[in-house]
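Q: With the input below, show me the fold.
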Amino acid sequence: MRSDDELVAKLSVRLTEEIKNLPADGRDHELIVKIKGDYGNINLGTQNFEIHSGKQPPPRGSDRERECPQCGQPAWRYTKHCMHCDYDMHRHDELVAEEEAKIRKSETDRYLLKAFGVFAAIAATSFLIKDYLPESWRSWAIGVTVAAGD
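A: The predicted structure is shown next:
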């Protein structure tokens, strides 16, 4: 046998569906609820039913919430469009990821260029000073030149 709470919950869901199907013409519309079947002696009494619109924001502070980059309103984290301004958040995330990848590549290129400059300077310096070093150190200077030049 069903409990009163279960019936109220199912009725709330069904009413929400029916309200979504009403024409959006701004006029009053009547919904008639007929309950068929033998449910025994169930007294629903006076009930308040929660009717939700199709667009509910995520719970505040939850891991499913994010801020829309365009309007700043709370939106669902993994939804394609903002429920408030219809901004394409997936495209925004793609553009942000592309920009971050460009920045990382630029930083990597800059680091490699600096490393190349340091090694080139070491190779050039060791090559230029090899003639002024004692004979026993010249082979080391040539080795450093070759190693830094690779």
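Q: CA atoms for contacts and neighbours, from now on please.
A: Fine.
Q: helices or strands up against the longest helix seen in the chain?
A: Among the elements of the chain assigned as helix by DSSP state H, the one spanning the most residues is helix 89-129. Helix 89-129 is packed against helix 135-149, with contacts defined by 3 or more Cα pairs under 8 Å, 6 or more residues apart in numbering; DSSP states H and E.
Q: Next, the structure of the following sequence, for comparison with the previous one:
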Amino acid sequence: MRSGDDELVQKLSERVAEEIESLPRDGKDHEIRIKIKGSHNNVNLGSQTFEVKPGKELPPEGSNRERVCPQCEKPTWRFTQLCMHCDYDHHRHDQIEAEEQDALRKKRNELRLLVVCVASIAIAFGGFSLKIYFPAEYQGWVAGFSALAGFIAFMILQAVR
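A: Sure, this is the predicted structure:
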């Protein structure tokens, strides 16, 4: 949204809320007309039709707009902030769940790095310790490979700090 649109949306929301509150509560269909004159940011706003239904309506069963509330376990709208039954904050729940998933993913990555680091240290130590048992033409390769494994372990330890 552009910077000036927030004020326009706020005024329009307030006006619509006033009109809805003034409707009779007789259970019948009523029509609200709000005329918007002129244009905003070179866009002709024209006329809009909004359908206002009394009470809370459940989302279509099985649609992609439905979700089960984690608190009351009743179906509610997927993209609304609050559950229509118990007012549970879905956005906060989703945020906490995403943070928990990120923390779990970070722990898994740290464990993988630890395994690679321990394996690199074992290869480096084992290579340097056992290079004398290899034929002379391979001892240079074993020493180089061991040094590379030690360097990898060192880099992992530096990255984890």
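Q: Determine the angle, from 0 to 180 degrees, between the longest helix of the first structure and helix 135-149.
A: An angle of 160 degrees separates the directions of helix 89-129 of the first structure and helix 135-149 when computed by axes from the mean of the first three to the mean of the last three Cα atoms, to 10 degrees.
Q: Helix 89-129 of the first structure vs the second structure, average offset?
A: Aligned to the second structure and superposed, helix 89-129 of the first structure gives a mean residue distance of 0.4 Å (mean Cα distance after the TM-score superposition for the first structure).
Q: Quick check: the gap between the residue nearest to the spatial centre of the second structure and K106 of the second structure.
A: In the second structure, the C-alpha nearest the mean C-alpha coordinate belongs to A98, at 5.6 Å (Cα atoms, centre = their mean). Distance from A98 of the second structure to K106 of the second structure, counting by Cα to Cα, to the nearest Å: 12 Å.
Q: again, but for L23 of the second structure
A: Distance of L23 of the second structure to K106 of the second structure, given as Cα to Cα: 53 Å.
Q: mind checking how far the longest helix of the first structure is from the chain centre?
A: Distance of helix 89-129 of the first structure from its chain centroid, counting by Cα atoms, centre = their mean, to the nearest Å, is 27 Å.
Q: which residues in the second structure does that helix align to?
A: Counting by TM-score structural alignment, helix 89-129 of the first structure lines up with residues 90-130 of the second structure.
Q: Now do the SS call for I51 of the first structure.
A: Reducing the assignment at I51 of the first structure to three states with DSSP: H, G, I helix; E, B strand; the rest coil gives coil.
Q: Please name the residues that touch the residue nearest to it when sequence neighbours are not counted.
A: Leaving out its chain neighbours, the residue that sits closest to I51 of the first structure by Cα to Cα, 6 or more residues apart in numbering is T16, at 5.3 Å. The neighbours of T16 of the first structure, taking Cα atoms under 8 Å, 6 or more residues apart in numbering as the test, are I51, H52, S53.
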